[in-house]
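Chemist: quick one, what's the 3D model for this:
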Amino acid sequence: MDATTAAVSKRLPGLKKKSSSRSGLRNLVQGCWSYRSPVEKKPDPQPNLPQFSISALPDDVLLDCLARMPRAALQTAMMVCQKWRSILKSTEFYEMRKQNGRVENLLFVFGGAGTGFLSAVYCKSSGSWRAGLLCSGRSIAENDWLSGYHNENHALLHAQPAVIKHRIFILGANPCRFSKSVGIECTIVYDAWTKTLRRGAPMHCPRKKFACCVIADRIFVAGGANRNDSGRDAITDSEMYIPELDAWKPIASMPRKRYGGLGAAVNGVFYVIGGLKFSSTLWSSMQPYIYVASMDAFDTNLNCWQKTKVLPMDGCVIACTVVGRAIYMLTSHAVELSFWKYDTWDESFTRVKPPPIPSPLRIDNCLKFSCVTMGSDVYIIQVGGSIDDLLRRSGRNGRGYKEGLVLIYDTCTLEWSRGPDLPYVKNGATCTVVQC
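Modeler: Presented below is the predicted three-dimensional model:
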């Protein structure tokens, strides 16, 4: 800067030094294009939608949703809330599952083994058995009344099952007399959905070897013998159980005594078939009892017993089941088995093709069969005893071997087939089918 310029600058303090051309261009560009930070575009506001939960659904819609759950999830669903629990325990829920095809037939076999209740479950769709304990050790610890049954080898030896929807009522189980529990005589209720046991009201008469059936969600029992009576005399007493009240009430007594009779229900009629009649000459006769070759029928609508029907077959009826309007009966004739069909509409008996068991048989005294229905098929399950002739034919020796035969009779094709053998269940006694 020369002297002249310096002097001018002193006189004119607003005068600045002239910038170079490059700086001027930069200033020009900056003046034209100023940096602006990007502005985030806000999304358009959404309309306020109401928030719904599954519990806010109408009851009929909620019922339909819950009815479509798999059976394995029902136990957990019952613990969600009180409303769900009440829905899942309702009759409407069970009927909705049936309409949706969510129920299937499961064959249960119960047996006591001294160390706990053993059970075996057969699923028709898979064609296989699954065995295990009916209740866990924790259940025993939490329920003192179970210990009397849990520790008894023959707790279910004379028990009878009755099924109402997905619940199995085990009647006449024999508790351990040495148990510390007081008043443990009861009806054992098993829920096939939740896999839990609970205690129900005991029968007025603690009986064994009695007949039972279910009609319109009511359990009917008749006959047998009083377990507390050392004389083991057959009785005619009959009772009815009301599940929602957990109470038994007496009904009209049978016209004759029956010990070991079998029960079946068709169209509101309770049939009591066969059985034994103990003789009054117990000590003077080598044959202290005789078979009762007849059956009595109790009409639940008329609340009375009808005329006795004579059975045409000889020997004793050892198992029976119902398919439609017909009662199928398995009978023993000392050295062979026969199979009969009784049509309740025209009251006719027909002898049908016997089960494929070779005869003559030397049947062990402990041999026991049970008959159940799955769909249109009759299942005959050997739940106890031994068949010596079958052991010899298969190359095995010895007595007392439990075969566990499962024979299936198709009532449509009238043919027999062999099912998978029953897993080992000691003292298997209670056998029934549940739709769950």
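Chemist: C-alpha from now on. contacts and neighbour counts both.
Modeler: OK.
Chemist: hmm, Tyr289 and Phe278 touching each other?
Modeler: Yes: using Cα atoms under 8 Å as the test, Phe278 is close enough to Tyr289 to be in contact (4.3 Å).
Chemist: residues of stretch 282-297 that come out buried?
Modeler: Tyr291, Val292, Ala293, Met295, Asp296, Ala297 (16 or more other Cα atoms under 10 Å).
Chemist: so how far does it reach from one end to the other?
Modeler: 29 Å (Cα to Cα, to the nearest Å).
Chemist: from the rest of the structure, what touches that stretch?
Modeler: With contacts defined as Cα atoms under 8 Å, 6 or more residues apart in numbering, stretch 282-297 is touched by 254-255, 258, 269-281, 305-316.
Chemist: in PyMOL, select just the buried ones from these.
Modeler: A single PyMOL command is used to select the members of the contacts of stretch 282-297 judged buried by 16+ other Cα under 10 Å:
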select buried, resi 254+258+269+270+271+272+273+274+275+276+277+278+305+311+313+315+316
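Chemist: and the contacts of stretch 282-297, which of them are in strands?
Modeler: Val269, Phe270, Tyr271, Val272, Ile273, Leu276, Lys277, Phe278, Trp305, Lys309, Val310, Cys316 (DSSP state E).
Chemist: before we compare anything, build this one as well:
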Amino acid sequence: MAESCNSRGFSWLVKSCFPNPQETRRGTTLVTRVSDKSPPENRHHQTTFASLPDDLLLECLSRVSPCSLSSAFLVCRRWSQILDSSDFYDLRRSHGHVHRTLFAVAFTDFGVYGASHRIDTNMPWKTTLFPAVEVVAPETFDGSFSHSRLTAIGRRIYILGRNATIRYDAWTGTVTPRSPMIFPRKKFAAAAVAGKIYVSGGAARTSAVEEYDPESDTWRVAAEAPRRRYGCIGATVDGVFYAIGGLKIGGPHVEATRGAGAEAHVYASTMDLYDVEAKAWLRSRAVPGGGCVVAACAAGGHIFVLASHAVELSFWRYDGRRKSGGFGEWCRVKTPPLPAQVRLDSTVRFSCVGVGDKVVLVQVLGSIDDLLRRSRRTCRGWKEGLVLVYDNDKGEWNRGVDLPEVIRRAACVCVEC
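Modeler: Below is the predicted model of the structure:
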């Protein structure tokens, strides 16, 4: 079946899902009603999609165009169940119809916008108005997602806010409210490990690491973090949940001493490693050279960290493959080639996303104040929404397709759709 968005070509498929009213079912065989006087050689069987066994229907639907999937879910309950099954996802992936896609969500005064882009193409970002506001109560939505984190499991994106959680289905385009975290958090670490979501940091009153089960839509405390972090970043490699960077916050053990500021700064270049299966914390080395972690992600079995040293940036790779001989080793790699107009100050933010073996570095705005400074910098030729792609195999950076104008204060994630 050709991958086309032509609705006329899809209509016959939809109609064939419904049984022919002129047919009657005898046992498991559909036989067309014909006159008793008609000769046997003129009698024939007419098969519709409704009569196909699940395995054949699954094979046919796995070839449906991506832009027709949202319509296919609405045909009937049987189709919806098949399309929502893991067998359909695995078969569609084996046919090469599932692609790693970069997805960005921006919360603005004019609404919530989503944008998707495949980095292996030169096609522009596809921007749509995000329907999140319609499913979250206004009093909950206001301020809840100002510092949200995005994480993806398969085709579903989970947007984790301070007091609310919403799930976006990249195939159907539907948004569903889910259970919020147990403890309100802000600028915390989040990542998906083995089909579950783990969050840590961003809460001054607790060091709890929470685990979310998408099947039961429930949160529980999985562990207690060794350090309370604020502004940290989450990632995962080989069954380990990483809480990276950030500053020290809260806790009765924090004293207003002369060394408190120095200790908080040390947090900015360290990582906490939680082995999900063993339910234990692992030891790790801090980022060499110190600095402050401003962006991080996992890609190709490694953790990539972008560190700031006040006037310059450094880019590091950490081997997260526990069965390799180099587990836990740091290696400095090529620094992203940022334009000269980009200054390393409070107005510049970066979002780092792993897409397969590649690292995508996206420049985003960090606050409302950044928007006010935008016009002055734009006049000096400063480019916003910059996208750079790092190829780990080649060790080179390439320029990607810039973010669309409406997407500026964005959170980014890689989703399979």
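Chemist: among the buried residues of stretch 282-297 of structure 1, which pair sits farthest apart?
Modeler: Tyr291 and Ala297 (17.6 Å; Cα to Cα).
Chemist: residue in structure 1 matching Leu57 of structure 2?
Modeler: Aligned counterpart of Leu57 of structure 2 in structure 1: Leu62 (TM-score structural alignment).
Chemist: any chance you could list what contacts the host helix or strand of that match?
Modeler: Leu62 of structure 1 belongs to helix 59-66 when assigned by DSSP states H and E. Contacting residues not belonging to helix 59-66 of structure 1 are listed as Ile54, Ser55, Ile87, Leu88, Phe93, Met96 [Cα under 8 Å, 6+ apart].
Chemist: okay if I get those residues as a markdown table plus secondary structure and distance to Pro360 of structure 1?
Modeler: What follows is those, written out as a markdown table (DSSP: H, G, I helix; E, B strand; the rest coil; distance: Cα to Cα, whole Å):
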| residue | secondary structure | distance to Pro360 of structure 1 |
| --- | --- | --- |
| Ile54 | helix | 64 |
| Ser55 | helix | 65 |
| Ile87 | helix | 55 |
| Leu88 | helix | 51 |
| Phe93 | helix | 50 |
| Met96 | helix | 49 |
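Chemist: can you pick the most crowded of those residues?
Modeler: Among these, the one with the most neighbours (other Cα atoms under 10 Å) is Leu88, at 20 neighbours.
Chemist: show me what that one lines up with in structure 2.
Modeler: Checking TM-score structural alignment: Leu88 of structure 1 goes with Leu83.
Chemist: does its match really touch Ser71, like I thought?
Modeler: No: using Cα under 8 Å as the test, Leu83 of structure 2 is too far from Ser71 to be in contact (11.2 Å).
Chemist: what about Gly143 of structure 2, how many residues nearby?
Modeler: Around Gly143 of structure 2 there are 14 residues (other Cα under 10 Å).
Chemist: out of everything not next to it in sequence, what's closest to it?
Modeler: Arg162 (7.9 Å; Cα to Cα, 6 or more residues apart in numbering).
Chemist: assumed that neighbour was part of a strand.
Modeler: No: read with DSSP: H, G, I helix; E, B strand; the rest coil, Arg162 of structure 2 is coil and lies in no strand.
Chemist: my guess is it meets Pro184, correct?
Modeler: Yes: in this structure, Arg162 of structure 2 is within contact of Pro184 by Cα under 8 Å, at 5.0 Å.
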